[in-house]
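Novice: sequence and predicted structure are below.
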Amino acid sequence: MTNILTEEQIDEIEQETLENLEVSYHTKGFDKIEKLRNSLHDTYYQVVELRPGLSLEIIDDNYYKQVSYTVDHYNFYALTAKFYLAGNHRVICPGLKRDKENYRETVGNNYLFYLPDIEEIEQYFAGDRIYLIRIVLNIDFLRSFINGLEYLPKQLQPLLESDSPPLFHRPVGKITLAMQTALQQIVNVPYQGMIQRMYLEGKVLELLALQFAQLLEAEGDKQPLINLKAGDIEKIYQVKDILTKNYDHPPSLIDLAKKVGINDNKLKYGFREVFGTTVFGYLRDYRLEIARKLLQEQKQNVRTVVNLIGYANQSHFAAAFKRKFGITPQDCRLGRKVV
């Protein structure tokens, strides 16, 4: 792992290398919208408190450098739900007695955690886009819906029964089609003003209901994951580094496995467990992110971009680009906003 920075050191780096900062308040239905760019990452952050004890955050970060830093959760007595639309995020969280201290949050999955009064280490990787929706609710807000514990997931019952409930981080499951629909409706709200706030609150409560229902269904029906040792995980990260350095001419799966000394079957399934996608699904997304930057920021023509990122067929590239970003490569080059 790279050197671990404190939050203060991260703030100092961000301030010293700040290239752009735009902050607006009480606009587009959000309490605060922030856009910033520095040497570590660029960020588009939106937050709104929908009612006391219930907040919605939309976070879109693109990282230029690998970075690890501590995050302070002291006095943060709230339940947090996260839904990953893009990216992978590694966390080391000492003090979890029932869960793994070292875990990952990956694209296409949703998570629920209660982690007050701890300090964790978060790790991000160069070239990654972290795009997620986060919902924060305090325990009193949750309690306002509860008439009894019969239909509440067991994981959440101690929050209402105990003054010192156990800490937990729970991967709840895959983002379902119903969740995906609600997430897209949050990102693309069709209303403004008061109606927008009402609409957002309804969709946030819908997401929480879907997540809690998924948690209820999963209880007692856990599927075992492939057994990865620390050395296997390290090799899988080496594969990721090889892919990002050779994205224009990537090795085959078998060659990748040979390079790092791991069984190709373990690599295939282990990579999905660690990063939430296949080896070449990750490569595809990485290539497309580079393509987006070349088109959007450097205004390279489409044929040049296709050659630079290693696509053999321009029409295949265009189709993959539109599936990921919702617009054509040419529209992206001309400045149309990515969906």
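Specialist: It's in.

Novice: when you work out contacts or count neighbours from here on, use the C-alpha atoms and nothing else.
Specialist: Fine.

Novice: how distant is the helix of greatest length in the chain from the center of its chain?
Specialist: The longest helix of the chain (DSSP state H) is helix 193-218. Mean C-alpha position of helix 193-218 versus that of the full chain (CA atoms, centre = their mean, to the nearest Å) differs by 18 Å.

Novice: below is an additional structure, to be compared with the one above:
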Amino acid sequence: MESTYKEKLLYGSKIIVIKREKKLNIYKVEDNTGSGIMTSYNILDGIELVYNDIHMESASIDLNPPEGIFEINHCREGRIECEFKNGEFLYMSKDDFSINRKNGTCHQSYFPLSHYHGISICLEIDKAQKEIDKYLPHSCIDLKKLCNRLCKNSSFMIMKANESIGHIFAELYSVPERIKLEYFKIKILEIVLFLSTIGESKEEKREYYTKRQVEVIKNIQKQIIENIQNRYTLEELSHKHDIALTTMKKCFKGVYGKSIYSYMREYRMKIAAERLISTNDNILIIANFVGYENGSKFASAFKEIVGLSPREFRKNRE
């Protein structure tokens, strides 16, 4: 199915339309790093709810998105990178939610773990305001002022979901099909009402990273996954990439959500699991491939991460 001009503005010119109905559109993006599925529900005029299921490193938006869109995002799993105009970076992870003011500029979304599940609620401010006024006539909610207050001088605000709003978002992930559209209306109104109670001071202090720091950390990640058999010391990586050891450890955890050691251990087990399924290689050969000389140490690490021994894992998949 051919994508519309508006869809290309919002999702990029390479967006693929998988399904189109009156109140439901399903889109796909893909490149050599993986793919992503966006399931979009048209809830009210100017209000959409999108489920994002991403398994790729990045998604480029190569056209100019329209201005005047107020976006609320919630991360259920994974991690997403947020770049600011001043060249600083911030990372959104599990149970975070954010407010994003679209300003008509191109951008690229980067997913450090190649894995992101979450919800986006997109409100075209002028149209959505009329719908809010219909359903909440006495609430005095002004979407434009709300967006400006929460985002302040930037175009972005991020914070950890507390129990109240976390509960609202959690309920959106398991809704019976026959009541979805009406239920979504209630929940979106509830979320907007909740946001109207948040003061500017509620935004959490988070660690920001410079463009150079992020580029260095991504180069380190590239080196260690492309040379999975090698075991680098932190000192070697720090020296090779000309970054202070403490800064490297802090920034790597900031970008990827875990230490270099934990990240590589889990990555090795992920690759090992894939080879256990896709090849008939001896388990020791697979252990060597992912950097383990000792088969028993590999088996122990695999079971700790995956929950099964390599042999049990392969047998179950067969």
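Specialist: Perfect, I can see it now. This is a predicted model, so every value here is computed, not measured.

Novice: rewinding a little: now do the buried residues in the longest helix of structure 1.
Specialist: If you call a residue buried by 16 or more other CA atoms under 10 Å, then helix 193-218 of structure 1 has these buried ones: 196-197, 199-201, 203-204, 206-208, 210-212, 214-216.

Novice: what sits up against the helix or strand just after that helix?
Specialist: Stepping forward along the backbone from helix 193-218 of structure 1, the first helix or strand reached (DSSP states H and E) is helix 230-245. The set of residues that contact helix 230-245 of structure 1 without belonging to it, under CA atoms under 8 Å, 6 or more residues apart in numbering, is 250-251, 256-257, 260-262, 267, 270-271, 274, 279, 283, 286.

Novice: and the residue most central in space within structure 1, what element?
Specialist: Closest residue to the average C-alpha location of structure 1: Tyr84 at 3.9 Å, with CA atoms, centre = their mean. Remark: Tyr84 of structure 1 resides in strand 78-86, with elements defined by DSSP H and E.

Novice: what's the answer for Lys35 of structure 1, then?
Specialist: Under the criterion DSSP H and E, the helix or strand holding Lys35 of structure 1 is strand 30-37.

Novice: number of residues surrounding the counterpart of Gly46 of structure 2 in structure 1?
Specialist: Aligned counterpart of Gly46 of structure 2 in structure 1: Gly53 (TM-score structural alignment). Using other CA atoms under 10 Å, Gly53 of structure 1 is surrounded by 14 other residues.

Novice: how near is Gly53 of structure 1 to Phe141 of structure 1?
Specialist: Here the distance between Gly53 of structure 1 and Phe141 of structure 1 works out to 6 Å (CA to CA, to the nearest Å).

Novice: and Phe317 of structure 1, by the same measure?
Specialist: Distance, Phe317 of structure 1 to Phe141 of structure 1, by CA to CA: 47 Å.

Novice: more neighbours: these two, which one.
Specialist: In this view Phe317 of structure 1 and Phe141 are compared by other CA under 10 Å, and Phe317 has more residues nearby, 24 against 14.

Novice: give the contact list for that one.
Specialist: Shown in contact with Phe317 of structure 1 (CA under 8 Å, 6+ apart): Val306, Tyr311.

Novice: now check structure 2 for the residue matching it.
Specialist: The equivalent of Phe317 of structure 1 in structure 2 is Phe302 (alignment by TM-score structural alignment).

Novice: do the same with Leu112 of structure 1
Specialist: Using TM-score structural alignment as the criterion, the counterpart of Leu112 of structure 1 in structure 2 is Ile99.

Novice: okay, and its match sits in which element?
Specialist: Element membership for Ile99 of structure 2 (DSSP H and E) is strand 96-103.

Novice: return the distance of that strand from the chain's centre.
Specialist: A distance of 13 Å separates the C-alpha centroid of strand 96-103 of structure 2 from that of its chain, computed with CA atoms, centre = their mean.

Novice: give the buried residues for that strand.
Specialist: For strand 96-103 of structure 2, the buried set under the neighbour-count rule, 16+ other CA under 10 Å, comprises Asp96, Phe97, Ser98, Ile99, Asn100, Arg101, Lys102.

Novice: between that strand and helix 180-195, how many degrees?
Specialist: Counting by axes from the mean of the first three to the mean of the last three CA atoms, to 10 degrees, strand 96-103 of structure 2 points 90 degrees away from the direction of helix 180-195.

Novice: outside of strand 96-103 of structure 2, which residues touch it?
Specialist: Contact with strand 96-103 of structure 2 is made by 65-76, 92, 147, 150-151, 155-161, as judged by CA under 8 Å, 6+ apart.

Novice: same thing with stretch 284-301 of structure 1?
Specialist: For stretch 284-301 of structure 1, contacts defined as CA under 8 Å, 6+ apart pick out 127-128, 244, 247-248, 302, 305-306, 309, 321, 324, 329-330, 332-335.

Novice: from those residues, which land in helices?
Specialist: When DSSP H is applied, the contacts of stretch 284-301 of structure 1 are split such that Thr244, Val302, Val305, Val306, Ile309, Phe321, Lys324, Pro329, Gln330, Cys332, Arg333 fall in helices.

Novice: in TSV, list those along with distance to Val136 of structure 1 and neighbour count.
Specialist: Converted to TSV, these look like this (distance: CA to CA, whole Å; neighbours: other CA atoms under 10 Å):
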residue	distance to Val136 of structure 1	neighbour count
Thr244	34	17
Val302	41	19
Val305	40	23
Val306	41	22
Ile309	39	21
Phe321	33	22
Lys324	28	15
Pro329	36	26
Gln330	38	16
Cys332	33	24
Arg333	36	21
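
Novice: same list (those residues) but as JSON lines, adding distance to Glu57 of structure 1.
Specialist: Listed next are these as JSON lines, based on distance: CA to CA, whole Å:
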{"residue": "Thr244", "distance to Glu57 of structure 1": "29"}
{"residue": "Val302", "distance to Glu57 of structure 1": "34"}
{"residue": "Val305", "distance to Glu57 of structure 1": "33"}
{"residue": "Val306", "distance to Glu57 of structure 1": "35"}
{"residue": "Ile309", "distance to Glu57 of structure 1": "33"}
{"residue": "Phe321", "distance to Glu57 of structure 1": "26"}
{"residue": "Lys324", "distance to Glu57 of structure 1": "22"}
{"residue": "Pro329", "distance to Glu57 of structure 1": "29"}
{"residue": "Gln330", "distance to Glu57 of structure 1": "31"}
{"residue": "Cys332", "distance to Glu57 of structure 1": "26"}
{"residue": "Arg333", "distance to Glu57 of structure 1": "29"}
